[in-house]
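Whatever this is, show me its structure:
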Amino acid sequence: MIASFSEERFPLRVAFGTAGGPERRTDIVRLSNGYENRNQRTRHSWRRYDAGSGVRSVEDLVAVLHFFEARRGRLTGFRFRDPFDFSSAPGGGAATVFDQRIGTGDGEARVFQLVKRYGVDDDAYVRPIGKPVPGSVRVGVDGAELGQGFSVDPSAGTVGFAVAPMPGAVVTAGFEFDVPVRFDMDHLSINIAAFEAGDIPSIPLVEVRP
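Just a heads-up that it's a prediction; the model follows:
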């Protein structure tokens, strides 16, 4: 049976040249007095990409073709590295253990979800991170980095402690992460002659909730 999601990552050399980013869906109604009533349909943004802009060679095309077939087109989701946003560091630099506050201890909770904040204070958007890069997650409690006593589930983006953090303890984390996506097409059209003439194929990807 084919899994609905594969932990395999889209070819990195193609991902680095990809165009795309977050999408919001907002309903806007203009009222008779000139004001607008605005509401968002969903709590979280969704990301869309076109990986075609990252294809620079015939070898890249072949790599995408093989990956597309292995994922059965739109059937199976997979990991994708967003070239613009893949680190917990606010400025997109190297991750540190103090980058993101992921929770506060209460003496009972032992599992915490990785998140990334965009903005500050009450206006910040808190994005759940479900696909951290294995081996990249660093965890701290009250300003001290931990070397043991915790585990990370890279398929769900959770941190589990052997012993629950004490009440009031601030839990932080730093990490790199991928975006769970799928192909947004079931037909991959490739024309070598057109590609060599500068015609870049469209390879749409859309974020999913695995």
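
From now on I want contacts and neighbour counts done on CA atoms only, so please keep to that.
Noted.

which stretches of the chain form helices?
12-15, 58-70, 192-196 (DSSP state H).

Of all residues in the chain, which one is nearest the centre?
The chain has residue 179 as the residue nearest its centroid, 2.5 Å off, counting by CA atoms, centre = their mean.

picking up where we left off before, could you point out which of the helices of the chain sits nearest residue 83?
helix 12-15 (6.7 Å; CA to CA).

Now do the buried residues in the closest one.
14, 15 (16 or more other CA atoms under 10 Å).

let's see this one next to it:
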Amino acid sequence: MSLDIFPTLPGLKWGSTRVPMHRTSVRETPSGREFRTRYFSFPRWRYKLAYEVLRETDGLAELKTLVGFFNARGGAAQRFLYLDPDDCSVVDQRLGTGDGAIRKFQLVRTWGGVVEPVYAAADDAQVLLGGALADPSTYDIGPSGVLSFGVPVAMGLPVTWTGHFYWRVRFKQDETEVSQFLQQLWEARSVELITVKP
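This next block holds a predicted model:
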């Protein structure tokens, strides 16, 4: 299933917010001892975007583009792809090492020492085997970011990738607010997105 890409609009305000989220259950005994259970193996991310100018004039339909995209997704009902301008690429990211049997590798990216799966690679993704560019006809990158080779990767051969990627997200809420501050000029102070698993 191909997902639509969130539109890139020029009025995005500097200083958008990005929040890593975890889910942990903490049970405390009467003596004060704690037992903790971690439910996420990697964080979900919440984005808060603010658009200080959305124009709605002849030839410019930024307001309609944003609100139309929101309405077409039914608010929080459908997933889509988001290109985070500050976290959207990897260079020579290690995926694993061939063992003569394995043919599939999940795309990942490492940030702050934490490895997280990448579920949507952009069209410029390149795969390298032992540092050499692999022939694109020998592999396929699926819609959930799974790299599949036609034949097993040779024993000891490192598999890496380079390229851009998208975050799989949905709108956090079923409503979004836009405000008009001048004729044909609008703003959206809070457009919230949250990452989802495939």
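
Would you pull the TM-score for this pair?
After superposition, the two chains reach a TM-score (TM-score structural alignment, normalised by the length of the second structure) of 0.80; 191 aligned residues with a CA RMSD of 3.1 Å.

circling back to that earlier point, JSON lines please, covering the helices of the first structure and showing distance to residue 157 of the first structure.
JSON lines is the format used below for those (distance: least, CA to CA, whole Å):
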{"stretch": "helix 12-15", "distance to residue 157 of the first structure": "21"}
{"stretch": "helix 58-70", "distance to residue 157 of the first structure": "24"}
{"stretch": "helix 192-196", "distance to residue 157 of the first structure": "38"}
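
quick revisit: excluding chain neighbours, what is closest to the corresponding residue of the second structure for the residue nearest to the centre of the first structure?
Superposed on the second structure with TM-score structural alignment, residue 179 of the first structure falls opposite residue 167. Residue nearest to residue 167 of the second structure in three dimensions, not counting chain neighbours: residue 82, with 5.1 Å by CA to CA, 6 or more residues apart in numbering.

got the contact list for that neighbour?
Shown in contact with residue 82 of the second structure (CA atoms under 8 Å, 6 or more residues apart in numbering): 5, 6, 166, 167, 168, 169.

contacting residues around the residue nearest to the fifth one when sequence neighbours are not counted?
In this case it means residue 168 of the second structure. Closest residue to residue 168 of the second structure in three dimensions, ignoring its sequence neighbours and counting by CA to CA, 6+ apart: residue 81, at 4.8 Å. With contact set as CA under 8 Å, 6+ apart, residue 81 of the second structure has these partners: 3, 4, 5, 6, 120, 166, 167, 168, 169.

how many neighbours does residue 200 of the first structure have?
17 (other CA atoms under 10 Å).

hang on, I meant residue 171 of the second structure
23.

surely it meets residue 192?
Yes - with contact defined as CA atoms under 8 Å, residue 171 of the second structure counts as touching residue 192 (5.9 Å).

got the contact list for the equivalent of residue 129 of the first structure over in the second structure?
Matched by TM-score structural alignment, residue 129 of the first structure corresponds to residue 118 in the second structure. Contact analysis of residue 118 of the second structure by CA under 8 Å, 6+ apart lists 106, 107, 108, 109, 144, 145, 165, 166, 167.

go again using 7 Å as the cut-off
107, 108, 109, 145 (CA atoms under 7 Å, 6 or more residues apart in numbering).

give me the number of residues near the closest residue to residue 34 of the second structure other than its chain neighbours?
Spatial nearest neighbour of residue 34 of the second structure, chain neighbours left out: residue 28 (4.5 Å); criterion: CA to CA, 6+ apart. Number of residues near residue 28 of the second structure (other CA under 10 Å) recorded here: 11.

Repeat that for residue 19 of the second structure.
Around residue 19 of the second structure there are 12 residues (other CA under 10 Å).

how about it, what does it touch?
45, 46, 47.

do that again at 10 Å, thanks
Residues counted as contacts of residue 19 of the second structure (CA atoms under 10 Å, 6 or more residues apart in numbering) are 43, 44, 45, 46, 47, 48, 194.

which of the residues you listed are buried?
Among these, those buried by neighbour count (16+ other CA under 10 Å) are 44, 45, 46, 47, 48, 194.

What's the match for the fourth one in the first structure?
I take that to be residue 47 of the second structure. So, by TM-score structural alignment, residue 47 of the second structure is matched to residue 49.

Wait, that match touches residue 14, no?
No - checked against CA atoms under 10 Å, the pair residue 49 of the first structure and residue 14 is beyond contact range at 11.8 Å.

Buried residues in stretch 113-120 of the second structure, which are they?
Quick answer for stretch 113-120 of the second structure (16+ other CA under 10 Å): 116, 117, 118, 119, 120.
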